[in-house]
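K.L.:
can't give you the sequence, but here's the structure:
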């Protein structure tokens, strides 16, 4: 049985593959792209499980770019870049020694920076900058009860200025009788720049907005790989995979299966399928197994054959059709990279590359996205162009002194501060923080 037998895209066999692995060479003359790499902080970054969401923002009023990252014990730090210089790292939140407790950052319409940390199955901690348009001053983190039992915060600012944070709830934290693999998605919203919050339970009257509690295979854990806010028309795109104990057992993150997609309307608080169908304020198992299904994969352990990774990237084309970039990994076959695009015939999937971790991407044309990738153990970031969610081509290599672990596009970026690239620590323990913090953009 080969990979075409194992992998099915919405019931349609995956398309042909264009293989590419390793770092590409210099860009061609027609696509010459030169990146400048800055080291914001040296030898201070710890291992992190951060998703490619909300690593930093550019503030046009202050002419300053702000970033956040995790240091020793996954303590949260912020930095500012202005007039070609980086401020010293400023610690604002204790991380309690858990690689999941990473900071994410948005900027409210009143100019205050809002940093959000989900304390891995515990509380949500919010810190607002003491003053608008700057990180200076004494930050005062506080626990927000509306974000109880939270992991993997994904904040964004809606067009009307409301702040949202999607997060995954570990239900057993609030209900000890719940199985360990009941972990649905919720959100909380602030209409006053992050000062006070309401949970999705309060806003919708529903226990969760995306997930399930009663699947026969116990895949009741949601791993959202990425959330991406589209301004016009306003949509919040989400891609995710399922996890859980599997048939006959309740175990956290034992199996992974399938790729899914939906978009969220932050005004109406409703979800929609790729074809625009209104699915209401809650995506239950019927929607997950129906209109939200992108790719069917076998029930496998993480890192086994065609088991989806924890991170998926999501984008859209000029005609409004969404696409998802995702990868699988295993010890024998390595990494395999896929692109799945919505078409009038349903989701169509192609294997586009091998050997790459797809870390983040950005739209650089109506139907063209730049994908940032890394190769395990190698310094540098490789960029590729993905056209129409199908055609994959090497673009250029961005050299970094050390390997990179995570990449996040900076919101409203201004070059040369386009992406935040957190260097890989030499150890899995967060007590070892010797990775660099890089910021790069067009020179």
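P.N.:
Perfect, thanks for sending it. Please read all numbers here as calculations on a predicted model, not as lab measurements. Residues are numbered from 1 along each chain as shown.

K.L.:
only C-alpha atoms from now on, for both contacts and neighbour counts.
P.N.:
Will do.

K.L.:
so what touches the helix or strand encompassing residue 116?
P.N.:
Secondary-structure assignment from DSSP states H and E places residue 116 in strand 113-118. Contacts to strand 113-118, defined as C-alpha atoms under 8 Å, 6 or more residues apart in numbering, come from residues 100-108, 124-129, 132-135, 147, 150-153, 155, 167, 194.

K.L.:
alongside the first one, take a look at this:
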């Protein structure tokens, strides 16, 4: 279904909180970034089988980093988060529960100072965590530009008030100058009441303190909303803060070397999940010829790696119910469509199906709690890197 034609701009959104199904209302809600990355929402009425027109809920400050992410609070209200790149964290709130209709409020969250890449998660208790990255040097000039740690804010009253917490993933003063965190994906695992996450490092490498010049390594951790502690795949408790020593000793999934031809490898997007009680991660690396290589690793007393071949750019995934996962990928930046693969972590990998789309796809998000027919949110590729050009389609599969 094409739900918004030629309205989406370029976006850097990670596969987190693109849409949600509301079983009480019988509606599915999605969010996406339009002209100047302004934040839009739409709803699908499952009884009437109709889509609403797009509703603009907030401005995006003309930056592809300021994408909207959407969750539904336990009081039924919809919350759309955005970061004003390296500056502020904002939340737009629906005026009515279970609906996008009416005039949305738009308020700053002061506790989210310096926010980039907002990634919200709602826990089983209804608490809301929003993980963000802070550019420390923008507020304290003693920090170099590649000091960009993670932190989070928490709300226990459906997003009305917030608490701030100090840096939580902060590998500072590394000799390779890779002090930036790029979280690829967060995933709440209700059976264990934990948030699983995967990330890569970035920074200036051998060239000194530079922003996002090189990428290196993959790391996995879980975060417990109950005690605010981080833990490794083996269960080692790192406390409330991950420093570089703990990260390197307990959390490393894959060691990669710095490249000069394609320095931003591993990719920004990486995926995380668990299968039959074992955590696993999926990611992409580039070789010297810019070919994309898919990788996976599952934890079985140690990280066991799996080669997933070349070509596919992984965008999101979901459990298939039998210990395997469906992985959704785009075949090539210039090609249209979505390829679906079935992954049994550490065991097998095979192509399952393909879908043709009118435009090439830049982002895919699995809609949380989806109910047919609205399963996947696809954002069509805009023709330009600037968010002042908004000609990408928005599809729902």
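P.N.:
In hand now; what should we look at? If you're wondering where the values come from, they're calculated on a predicted model, not measured in any experiment.

K.L.:
still on that earlier bit, in structure 2, what stretch matches the strand holding residue 116 of structure 1?
P.N.:
For strand 113-118 of structure 1, the aligned range in structure 2 is residues 78-83, judged by TM-score structural alignment.

K.L.:
superposed on structure 1, what's the mean shift for that stretch?
P.N.:
Once fitted to structure 1, stretch 78-83 of structure 2 is off its aligned match by 0.6 Å on average (mean C-alpha distance after the TM-score superposition for structure 1).

K.L.:
next one: that stretch to chain centre, how far?
P.N.:
Its chain's average C-alpha position is 14 Å from that of stretch 78-83 of structure 2, according to C-alpha atoms, centre = their mean, to the nearest Å.

K.L.:
so which bits of that stretch are buried?
P.N.:
78, 79, 80, 81, 82, 83 (16 or more other C-alpha atoms under 10 Å).

K.L.:
cool, and stretch 352-370 of structure 1?
P.N.:
Applying 16+ other C-alpha under 10 Å to stretch 352-370 of structure 1 flags 352-362, 367-370 as buried.

K.L.:
can you name every helix or strand that the longest strand along structure 2 contacts?
P.N.:
In structure 2, assigned by DSSP state E, the strand with the most residues is strand 348-371. Helices and strands touching strand 348-371 of structure 2, by 3 or more C-alpha pairs under 8 Å, 6 or more residues apart in numbering; DSSP states H and E, are strand 19-22, strand 27-33, strand 313-319, strand 325-330, strand 336-344, strand 374-380.

K.L.:
what residue of structure 1 takes the place of residue 327 of structure 2?
P.N.:
Checking TM-score structural alignment: residue 327 of structure 2 goes with residue 371.

K.L.:
ugh, wrong one, I meant residue 225 of structure 2
P.N.:
Using TM-score structural alignment, residue 225 of structure 2 sits opposite residue 266 in structure 1.

K.L.:
residue 139 of structure 2: which of the helices and strands packed on strand 348-371 of structure 2 is closest?
P.N.:
In terms of C-alpha to C-alpha, the element of these nearest to residue 139 of structure 2 is strand 27-33, at 27.5 Å.

K.L.:
which bit of structure 1 covers that closest one?
P.N.:
Going by TM-score structural alignment, strand 27-33 of structure 2 sits over residues 64-70 in structure 1.

K.L.:
residue 78 of structure 1 reaches residue 67, doesn't it?
P.N.:
Yes: Residue 78 of structure 1 lies in contact with residue 67 (C-alpha atoms under 8 Å); the separation is 5.6 Å.

K.L.:
picking that back up, deepest of the helices and strands packed on strand 348-371 of structure 2, which one?
P.N.:
For those, the largest average neighbour count (mean count of other C-alpha atoms under 10 Å) is found in strand 27-33, namely a mean of 27.

K.L.:
what distance separates that one from the centre of its chain?
P.N.:
15 Å.

K.L.:
contacts for whichever helix or strand comes after that strand next, please.
P.N.:
Sequence-wise, the next helix or strand downstream of strand 27-33 of structure 2 (DSSP H and E) is strand 39-45. Under the criterion C-alpha under 8 Å, 6+ apart, residues 26-34, 50-60, 67-68, 99-100 lie in contact with strand 39-45 of structure 2.

K.L.:
selecting buried members of those residues in ChimeraX, what would you type?
P.N.:
Written as a ChimeraX command, the selection of buried residues from those, which uses 16+ other C-alpha under 10 Å, is:
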select :27,28,29,30,31,32,33,34,51,54,55,56,57,58,59,60,67,68,99,100
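
K.L.:
show me the contacts for the residue nearest to residue 61 of structure 1 when sequence neighbours are not counted.
P.N.:
Excluding the flanking residues, the one nearest residue 61 of structure 1 by C-alpha to C-alpha, 6 or more residues apart in numbering is residue 133, at 7.5 Å. If a contact means C-alpha under 8 Å, 6+ apart, then residue 133 of structure 1 has 59, 61, 62, 111, 112, 113 as its contacts.

K.L.:
which residue lines up with residue 133 of structure 1 in structure 2?
P.N.:
So, by TM-score structural alignment, residue 133 of structure 1 is matched to residue 98.

K.L.:
for residue 399 of structure 1, same thing?
P.N.:
Checking TM-score structural alignment: residue 399 of structure 1 goes with residue 356.

K.L.:
quick check, the match of residue 327 of structure 2 in contact with residue 387.
P.N.:
No: checked against C-alpha under 8 Å, the pair residue 371 of structure 1 and residue 387 is beyond contact range at 10.6 Å.

K.L.:
ok, now how distant is the closest residue to residue 32 of structure 2 other than its chain neighbours from residue 127 of structure 2?
P.N.:
Nearest residue to residue 32 of structure 2 in three dimensions, chain neighbours excluded: residue 40, at 5.4 Å (C-alpha to C-alpha, 6+ apart). To residue 127 of structure 2, residue 40 of structure 2 is 24 Å away according to C-alpha to C-alpha, to the nearest Å.

K.L.:
counterpart of residue 49 of structure 2 in structure 1?
P.N.:
In structure 1, residue 49 of structure 2 lines up with residue 84, judged by TM-score structural alignment.

K.L.:
just residue 269 of structure 2 next, same as before
P.N.:
Checking TM-score structural alignment: residue 269 of structure 2 goes with residue 311.

K.L.:
could you count how many residues lie near the closest residue to its match other than its chain neighbours?
P.N.:
Excluding the flanking residues, the one nearest residue 311 of structure 1 by C-alpha to C-alpha, 6+ apart is residue 225, at 3.9 Å. Applying other C-alpha atoms under 10 Å, we find 23 residues neighbouring residue 225 of structure 1.

K.L.:
also residue 269 of structure 2?
P.N.:
When counting by other C-alpha under 10 Å, one arrives at 23 neighbours for residue 269 of structure 2.
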